[in-house]
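In: predicted model follows, preceded by the sequence.
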Amino acid sequence: MKREDVGDLIAFLAVARAGSFTRAAKAMGVSQPALSQTVRELEARLGLRLLNRTTRSVSTTEAGERLLRSVASHFDGIEAGLAALTDLRDKPAGTVRITVGDTPAEGIILPAVAKLLPDYADLKVEVSVNAGFVDIVAERFDAGVRLGETVAQDMVAVRISPDLRMAIVGSPGYFANCAPPSTPHDLARHNCINLRYTVTSGWAVWEFEKAGRSLNVRVEGQLLVNSNALARLGALEGLGLAYLPADYVEPFVASGELVSVLRDWCDPFPGYYLYYPSRRQPSAAFTLVVDALRYRS
């Protein structure tokens, strides 16, 4: 096989898995036009169209799908073999890429990494904050973090937090002007801070449970944000009620800067899990990071 064929196949695999020239180029650290030209040259040499291109998406043709199935496992095997060589070092080395939301990144991932990295000079951990559901295989992440109830069944899931509770909080100044809600239905008369994690997702539904009874409420308010940090800040500024993980706001509740309401409607639910494909062969570096993050009650 010619050297240029190897590089062109790697480029094709990146685009086919990402479903986007833009995302693949970003992951590979090259320009989108250069990546597009590389794939076109591969198609020209083969005399076959490998990708269907539209203004919104990229998908494999029949020939492209056959090529993807036949070569992807070989390149994955090469990557796994190279990663396994780090096991021969005195200490694990390499880069572990994790996609995670801002709250668990701040409260779980960074504290664990801060304890781990000083002892392993050749270990790198890339933490990519993204609140949406990322395809970790297509985006070439080693692992992702999600709530336990949202992890796909074909993934290995490792618990990294205890059970969680949500909290509805507002500032004392906010409650000085209106009575606290007694039931979730009372939220209709409150200014609530709406949260949307990605551009394409809808506004988050506030979920409640009490004595086995579940209730979902869509709220309204003047402030609309796309991060937990902004929702918390909005509540601290007296702009409305926020619906956030209880441990994320507990220091402010303890200090009196925020007031928690409807506690009896906020039952615990499965916490955060690190997940990764069951078929992957973990490197020593990845195993080390997973063990550092593993929740121990």
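Out: Done, it's in. Residues are numbered from 1 along each chain as shown.
In: CA atoms for contacts and neighbours, from now on please.
Out: Fine.
In: need the residue closest to the centroid of this structure.
Out: The geometric centre of the chain, computed from its C-alpha atoms, lies nearest to Val100 (CA atoms, centre = their mean), at 3.4 Å.
In: pretty sure that one contacts Phe133?
Out: No - under the contact definition of CA atoms under 8 Å, Val100 does not touch Phe133, with a separation of 9.2 Å.
In: tell me where the chain has strands.
Out: Using DSSP state E, the strands found in the chain span residues 51-53, 58-60, 94-100, 123-129, 143-147, 155-159, 166-170, 194-195, 206-210, 213-217, 224-225, 242-245, 259-261, 272-277.
In: in addition, the following structure is provided for comparison:
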Amino acid sequence: MPRTDMFTGLAEFLAVADQGSFRAAAAELGVTPPAVSQAIRALEVRLGLRLFQRTTRSVALTEAGAALLAQLSPAARDIGEALDRLSELRSRPLGVLRLSVPRIALDLAVLDVIQAFRLAYPEVVVELDVSDASIDITANKFDAGIRIGEFIERDMIAIRLTRDLRWIVVGSPDYLTVRGRPASPRDLLHHECIRYRFPSAKTIYRWEFVRGGETYTVEPRGGVTVNDHLSMIDLAIRGVGLAYTNDLVARHALGTGALEEVLKGHLPVKLGLFLYFPAKNQSQPKLRAFIDFAIKHVRDSPVFVLSNTV
């Protein structure tokens, strides 16, 4: 018997056996009584056995029908329970949640949230890919990502996590004592700048400044290039040179006096960090739970704000 025919007619058989009527079975299955009758006849022909004794007033199982029902009933219950469990999986947060995050977001927006989220949802396994590289989260099968707003594709759903970022140039007190404090971006030509290169790019990131409401860029000069913002901060603290970063990343070093800000009034304010994902992912219970949890968790943090999508 071809395996494709193995289950043909069994749903109708079980429904008639349960309801004791072709008409009631048809109503349960959402088909016509003739369709049920035809399916039962085809099953009986295939098995070479009569399964029901039919009269004008009643339908009763034959001995063969009763034997088949006894064999099928446990399996039918198991299948029903399996389907119920699958239905539950559609609504319960579980499985692997894959997130792409830049290094700077790990301390600012991720680590504390992940720790609390895992305690609340132990059935969700969180997989973090930490990289400043520009990553196509759809092609690389991530559920969501966290990025600075200006680098997020416009077809993504984006939920703001932090306030806007104020970009700054910083240096250590020792460096500024020896090399002096630049008064304008032009003075950077005479300074050692710690340069930044995106992992996925070949060019050096150009420092952006504002003049008369217009934005312009300067290519920094220096003997050290990194691809990680936190490494840049560490190097600046050690007096290697000036660093171009944002006020959230440098907030601790500024607060302790390990770094000092220069060129105030020359730098732009840009979009902050956003959690983003393709529209097709937003119905996933695991992602929905993470979004709701993250927003609630950071509600009272001074670096985070609640916002609608971009």
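Out: Sure thing, it's come through. None of these values were measured; they are calculated from a predicted model.
In: any idea what the TM-score is?
Out: Put the two chains on top of each other and the TM-score (TM-score structural alignment, normalised by the length of structure 1) is 0.67; 215 aligned residues with a CA RMSD of 2.1 Å.
In: could you pick out the longest helix of structure 2?
Out: With secondary structure taken from DSSP state H, structure 2 has its longest helix at helix 63-91.
In: that one to strand 95-101, inter-axis angle?
Out: Angle between the axes of helix 63-91 of structure 2 and strand 95-101 is 20 degrees (criterion: axes from the mean of the first three to the mean of the last three CA atoms, to 10 degrees).
In: circling back to that earlier point, need the strands of structure 1 in a markdown table (columns: distance to Asp186 of structure 1).
Out: Output for these, formatted as a markdown table (distance: least, CA to CA, whole Å):
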| stretch | distance to Asp186 of structure 1 |
| --- | --- |
| strand 51-53 | 50 |
| strand 58-60 | 46 |
| strand 94-100 | 33 |
| strand 123-129 | 34 |
| strand 143-147 | 28 |
| strand 155-159 | 35 |
| strand 166-170 | 12 |
| strand 194-195 | 16 |
| strand 206-210 | 13 |
| strand 213-217 | 10 |
| strand 224-225 | 20 |
| strand 242-245 | 14 |
| strand 259-261 | 11 |
| strand 272-277 | 30 |
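In: quick one: which of the ones you listed is nearest Pro180 of structure 1?
Out: Closest to Pro180 of structure 1 of the strands of structure 1 is strand 259-261 (CA to CA; 6.9 Å).
In: the helices in structure 1, which residues?
Out: If DSSP H is used as the criterion, the helices of structure 1 fall at 3-18, 21-28, 32-46, 62-85, 102-104, 110-116, 172-175, 228-236, 246-255, 284-293.
In: rewinding a little: what's the most buried one of the strands of structure 1?
Out: The densest packing among the strands of structure 1, expressed as mean neighbour count by mean count of other CA atoms under 10 Å, is seen in strand 166-170 with a mean of 26.
In: counterpart of Ala250 of structure 2 over in structure 1?
Out: Taking TM-score structural alignment for the superposition, Ala250 of structure 2 sits opposite Val249 in structure 1.
In: circling back to that earlier point, contact partners for the residue nearest to the centre of structure 1?
Out: Contacts were defined as CA atoms under 8 Å, 6 or more residues apart in numbering; by that measure Val100 of structure 1 touches Val127, Ser128, Val129, Asn130, Ala131, Gly144, Val145, Arg146.
In: return the member of these nearest to Glu257 of structure 1.
Out: Nearest to Glu257 of structure 1, judged by CA to CA, of those is Ala131 at 26.2 Å.
In: now that closest one: closest residue in space that isn't a chain neighbour?
Out: With sequence-adjacent residues excluded and distances taken as CA to CA, 6 or more residues apart in numbering, Ala131 of structure 1 is closest to Gly101, at 4.6 Å.
In: ditto for Arg179 of structure 2
Out: Leaving aside its chain neighbours, Arg179 of structure 2 sits nearest to His191 (7.2 Å; criterion: CA to CA, 6+ apart).
In: next: Asp143 of structure 2.
Out: Spatial nearest neighbour of Asp143 of structure 2, chain neighbours left out: Arg98 (5.3 Å); criterion: CA to CA, 6+ apart.
In: out of the helices of structure 1, which gets nearest to Arg159 of structure 1?
Out: Per CA to CA, nearest to Arg159 of structure 1 of the helices of structure 1: helix 284-293, 8.3 Å.
In: buried residues in the closest one?
Out: Neighbour-count burial for helix 284-293 of structure 1, counted by 16 or more other CA atoms under 10 Å, picks out Ala284, Ala285, Phe286, Leu288, Val289, Val290, Leu293.
In: what's the mean distance for it versus structure 2?
Out: Here the mean offset of helix 284-293 of structure 1 against structure 2 after fitting is 1.4 Å, by mean CA distance after the TM-score superposition for structure 1.
In: okay, the angle between that helix and helix 62-85?
Out: With the same axes, to 10 degrees defining the directions, helix 284-293 of structure 1 sits at 80 degrees from helix 62-85.
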